[in-house]
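S.K.: sequence below, structure please.
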Amino acid sequence: MSNSKYNYDENSETWPYFAITLVGVLVIPSTVSSISSLFAKETKNTNGAITSTFKPLTFQLIKKFQSKSKASKLFNARNLLLVIGWGILLYLGNYVAHKEIESTAVLFDPFEILGIAASATDKEIKSIYRKLSIKYHPDKLSSSLSEIEKQKAEETFVLINKAYKSLTDATTKENFLKYGHPDGPQAITQGIALPKFLIESQGTVLVLAYVFVIAILLPFIVRYWWNNVKSYTKKGIRTETSTMFVEKILNYKPTTLLTPITILAWISESEEIKEALPKLPQEDIVEIFIAHCSRQMGFLAKEQDKLNAISKVPVLVNGLLDLACHFRNSEIALACIETLRSVASAVPLSGIRKQQLLQLPNVDSKAVEKSSISTLGKLFTLSEEEQKKALGIESSASLKEALDVASSIPLLKVLKAQFVVPGEDGVPPGSIAHISVKVMIKSAKHHGVVTFRTFPEDKFHEEETFETLRDPFKMLKDQPDLPPAFAPYFPTSMKTQWTSLLAIQKDGKLVEQPATTTNLDLSNLKLSPEEFKASLKDKGKDFVIGTIKIPLTQPAPPKEGNYEFRLMIKSNNYFGTDLDLPLVMVVKNPTEKVNEKIYEVPAPSDDSIAGAMAQMRGEPVSTSGDEYFDSEDEEELVEADGLGLDDEDDDWSDIDTDTDDEEDQEDPKEK
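M.R.: Okay, here's the model as predicted:
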């Protein structure tokens, strides 16, 4: 029968490394994930960020909520397990570092056994061998030695003989050089990389704990993780909420009036909001949202619970927006964006069209409703007293605070918009195109009309390289990141963003998923009104032109023709910064370039000797009057060169923005 006795790692030479590997595989990736989420890079207050000392009535409550949110990210069960895991990892590492390994494998060194140098000659080897043989020979040992000493001496004598043969005998020396031992290959000991105490009686508890972790706890964790993954969509909302949104979209009737209050009513039915406010009915939850947008405190729930529910609105609205675009419903998509910025800026959800003024701090909604002013641009044309009256502000300090915010809100002015196919002059049928929009960021305090003609043509030129042809959106990363939005009433930080929607002009149905713009240069906002006017006269010398690119996943139509679209670029944070413009895709087969064969030898003339020889061989010849171009062809060529489309003649009069033309006129106060 075979020996059923197993060898265990009694000297702890192997199992600590196995344990370190096992714990490290679990702890290190989890730690990296936790640190990256805990210390995620926050957008710094640069690149046109709005700095204001304004503090709403809920400022302390919001600060408390933010501190609590940060603390919950740090002190949770996951981080506690990570601390325990790192403790085990450090203990094992320290144990391995200070462990003196007692190797069971004996290294056979004949020179060390004989006590000679590796450079010893054969004569020296034989001499020392004779001396040691006489000393340790079993027949020469003293009778006074104990049995243990005699046994040790006999083992030494055997080693001396093997060492001598390893250096002198050819066969033994070959085994030593090949296998490291004069006797040839040695037996390999195989065992289990576990400490022996685990299989002894006192290790039963540890074995049971191991079985519990591997067979019960680990499958439970994997199942729990997988259920969480399946229960959330890519947009971060629960599948139950997504299903409810789909039902709302499918059951929506175009004849029904759709407002931001309708969107908030849908959101109030989501699982996320029900979990945040479990004791409130849907009507009360909607009232909480309306009170927030009206900048009122409300008393229907605890403030921290209300802030928690409000903080979930952007994720839910973006999830609904994505589904609305999937079903090509532009009306719901636009209502989602309107709701998102109303909640972010705490702007009333009523039907009045003065959100540009209501988004400012310190304003009185009743005074704004009575005022005839509705845009930020018109606000900067008024005197200080008229501005106070229009905004319902009494003190000059509060007015300055509101005007500083108003002048820092980035307004978009479109300069050029077109469909682009990398490497092509136009849009061939079936090609993959994208939309390139050249915009200029300006402030409401900047007066003057900025158009395509303001700038030289090279300002709009994009150099085509191998990198840009492969990734036409790479240049967007060179633009600065947009800063956090000014949203003092919102409980969490929000980044300034624009969402682009592309619809068919004929029926208004969306053709693509929403595209988000997160990179734009806002340095134009730093220009004073005088610097703006000076640069306007100097061909936009100090102006920075921004680029917005919208990817298109669907190929261009397969047939040539003009296809009309409507491009809507909506701000997620501010009112008055939108663009709405018509866009025509001209699908046309690329014209074949004329291949001028300038290096070919022309056919010989028929009245020459070479021509006569060519005619005899049956080769083509030219008549004496042939030329590359006759006079009529040359005339037509000149006329064709004189025709062309001037990009400056493009008319953007159909563009609809949230700002009136009045803000682009000169300030009457400066006349």
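
S.K.: CA only for contacts and neighbour counts going forward, please
M.R.: Will do.

S.K.: roughly how far does K506 sit from R566?
M.R.: K506 is 9 Å from R566, where distance means Cα to Cα, to the nearest Å.

S.K.: cool, F575 as well?
M.R.: 20 Å.

S.K.: okay, these two: which has more neighbours?
M.R.: More crowded of F575 and R566, by other Cα atoms under 10 Å: F575, with 25 against 20.

S.K.: wait, that one touches L358, no?
M.R.: No: here F575 does not reach L358: they are 9.2 Å apart, not a contact under Cα atoms under 8 Å.

S.K.: ok, now which ones touch the residue nearest to the spatial centre of the chain?
M.R.: In the chain, the C-alpha nearest the mean C-alpha coordinate belongs to T518, at 10.6 Å (Cα atoms, centre = their mean). Contact partners of T518, counting by Cα atoms under 8 Å, 6 or more residues apart in numbering, are D481, L482, T496, Q497, W498.

S.K.: can you tell me, leaving aside adjacent residues, what's nearest to the third one?
M.R.: Using Cα to Cα, 6 or more residues apart in numbering and skipping the chain neighbours, the partner closest in space to T496 is A485 (4.8 Å).

S.K.: now the other sequence, so there's something to compare against:
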Amino acid sequence: MSTDYNYDEQARAYCIQGQFFPYFVLTITGLVVVPITYSLLKPSKALENTAPRIQSDFKPEHADLIEGQRRKQKKRERKLKRMIFTLGGWLLMSYMVYLMAVTARTAPKIWNPYEILEISMSAGEKAIKSRYRKLSLTQHPDKVRLDPSKNITEQSVNEHWVEITKAFKALTDEEIRNNYIQYGNPDGKQSMSIGIALPKFLVQAGFGKYVLLVYGSLLGVLLPYIVGKWWYGTQRMTKEKILVSTAGKLFLEYEERMDDGSVISALSCGDEYNEIYKGERIWTGLGKVEGKILADGPSTPFVAGISVKDRDKLKDMDDGVRRKVLGLLWAYLGRVELDDDVLNDEKYEVAPTALALNEAFTSIALAFGNTAPVLSAYHTAQNITQALPPNSSPLLQLPHFTSSVVAAVKGDAKKHFTVQDFMRIPDEQRKKVTTAAGLSADQYDLALAVASQLPHLQVEKAFFKVMGERFIIPNSLVQFVIKARIIPPGATNVPEVKAADLEDVDPDEGDLDALHGRKKQGAADRPVQPPLAHAPYFARDRSPQWHVFLADGKQGKIAVPPFSFATFDKPFFDANGGPSYNVQTLKMQFQAPPQAGRYTFEMHLVCDSYVGFDTHTNVTLVVDEPARAEEIEEEDEISEPDEDTIAGQMNALKTGGLAGAPAPKKTRRKPVEADESEGSDTEGEVGPQSETDTDTDTDEE
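M.R.: Sure thing, here's the model as predicted:
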């Protein structure tokens, strides 16, 4: 069987001008370009792009290098290559639309007798004849007035009348009309012809095999390669946006009891660093970095805050990339000057990657369920965000505060001062100590201005409850409710908490959104974001989050996994820009234990962006026997007799009421809060005087 290629020059020109090729290209290009365009133009949902900022003009040392890292990251996020590709796609699509428009004007139209006579295809013979007679009265050459200025010449009139006559004869012939209706051609069914819009020489000069080779390469090689590369790219990353190979290495680094320094060492194992450090760059400056971070420190064995144990880990590493990354990370945490712009730039570059790896390590630690590694991972997130080594003073988060200033403020105290402790010191004493240690008046004012804007979440009350019930029974769905307020350090004239704000009233039965915990879509119900973390040394914008979990203190295990909160339901500031002191409600749900009893948990409320803002206290969950709860519920259900009965009349006389008087309205009983003796209890209610365990000198909270 032979195959003949029939080349039609007119058909080729017709196709190239836009009959088939532009539609094909426009469709394929649109399927790719439109989704990419949407991904580029859609508003980002990242909290870092919509949150307010803490007002501060503090510029740390090497602020230009930090800003350069920010610009580099934004450049990567803009995805310049994707933007160029998208622009090229739209230009190609515009050109295809242009070809289609040109084709619509210049392509020959298919002869259609119905269009010529201006009648519908359903018209019968009588209608066709009637239309022909009407046209003969206006379009016959003897009836048309010639007007060369309007291009109405004798030739054009005659040609038009010939077309009308041909159309009339075609439609009045039954066979011709049926052929046209069925096959679209007056001569009946025609042979099918398929053309390819390719240059003539490719078909006639024996290039057919090359054409097939090109098509085979496109569909059999290039397309599978693109799809495979995309699929591999999605599979090589975890949901935390780190490499799967890195997640495996972090898993191997996990230990049951890890302190903050051990977590920092584990974060240096990521394969992401291999893309940064290649060839000679691995060893360049490594000795200098280690010499700087292992120099004697003023209050610690080493200036970077690294312990002897972590120093030994660093020295024992054989992997050049990992060793340099870990040295740079300690230099970043200790704010160590490396006397080299390249090395200083690299230390600010490794911190964001280390924080991303820390989030993945936190997920791994949560899977094991041990409390110590999880807390260490959260503390490491705080340290990386604020560029502080483990167990350092929280006061170093304030602008211009150095180790000497912190030592002057601390004095003879054994524990570190938190920012809250510092702001409680009388202003005269506070200013005298800090200025004597080297702060100028402007630097002191800036430190206080930043401290007074930090979002310290102070817990006012914490309790357990079951929605719609007075008691908690085994295996019921329990809510752990935290009532807290954002009280910035140093705030004065803080109003007392209203008792009504500390209650948690169940929603109405018909309010499905509230019952299922869904947020309403109204403008007044939009979640409120806290300000971005004040982290001048961290080369990224970071929105703080608070993590709440319950732990078994005796076994060192997590009893209820963390619930994370990045937004709140009430504004932080009032109309004048001052603190609103609104009571925020945080809730987490879990299943009650299967047996009745009293269960004491350690509650940890951890902020992942600030040091010294955590809350640690004990809470007790009381689970009652189902029989006791049912007995009390039955007693509550005993109601007064109906008024239309004898007993009701007697009861009305006893109480001084009148028969037939309106019955008192039934009020909905609010659920019993945790401070009632027969309900679920929270021992040691958290108040303003019980803030947070801020002993950062030890590993225990």
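
S.K.: TM-score of the superposition?
M.R.: The TM-score (TM-score structural alignment, normalised by the length of structure 1) is 0.73; 583 aligned residues with a Cα RMSD of 4.8 Å.

S.K.: what ranges do the helices span in the stretch 151-300 of structure 1?
M.R.: 170-179, 204-212, 218-230, 239-251, 260-268, 271-276, 282-293 (DSSP state H, counting those that start in this stretch).

S.K.: swap in the stretch 1-150 of structure 1?
M.R.: Using DSSP H, counting those that start in this stretch, the helices found in the stretch 1-150 of structure 1 span residues 15-38, 59-74, 77-98, 110-114, 122-136, 147-168.

S.K.: do you know which of the ones you listed lies nearest A397 of structure 1?
M.R.: Closest to A397 of structure 1 of the helices of the stretch 1-150 of structure 1, according to Cα to Cα: helix 59-74, at 19.0 Å.

S.K.: who wins for proximity to N308 of structure 1 among the helices of the stretch 151-300 of structure 1?
M.R.: Of those, nearest to N308 of structure 1 by Cα to Cα is helix 271-276, at 6.6 Å.

S.K.: count of residues packed around the residue nearest to P551 of structure 1 when sequence neighbours are not counted?
M.R.: In space, and not counting its chain neighbours, P551 of structure 1 is closest to H434: 4.8 Å by Cα to Cα, 6+ apart. Neighbour count for H434 of structure 1, taken as other Cα under 10 Å: 22.

S.K.: got it, and P426 of structure 2?
M.R.: 10.

S.K.: could you do P182 of structure 1 as well?
M.R.: Neighbour number of P182 of structure 1 under other Cα under 10 Å is 25.

S.K.: from F176 of structure 1, how far out is it?
M.R.: Distance, P182 of structure 1 to F176 of structure 1, using Cα to Cα: 4 Å.

S.K.: what do these two both touch?
M.R.: S166.

S.K.: residues touching the residue mapped onto N572 of structure 1 from structure 2, list them.
M.R.: Under the alignment (TM-score structural alignment), N572 of structure 1 pairs with D608 of structure 2. Going by Cα under 8 Å, 6+ apart, D608 of structure 2 touches Y378, H379, A381, Q382, P544, Q545, W546, H547.

S.K.: sorry, back to before: among the contacts of T518 of structure 1, which ones are in strands?
M.R.: Using DSSP state E, the members of the contacts of T518 of structure 1 that fall within strands are W498.

S.K.: ok, the contacts of T518 of structure 1 in structure 2: which stay?
M.R.: Here is what carries over to structure 2 from the contacts of T518 of structure 1, by both residues aligned by TM-score structural alignment, their matches' Cα atoms under 8 Å: D481, L482, T496, Q497, W498.

S.K.: reformat those residues as a markdown table; add distance to W226 of structure 1 and neighbour count.
M.R.: What follows is the kept ones among the contacts of T518 of structure 1, written out as a markdown table (distance: Cα to Cα, whole Å; neighbours: other Cα atoms under 10 Å):
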| residue | distance to W226 of structure 1 | neighbour count |
| --- | --- | --- |
| D481 | 34 | 21 |
| L482 | 35 | 23 |
| T496 | 33 | 22 |
| Q497 | 32 | 21 |
| W498 | 33 | 26 |
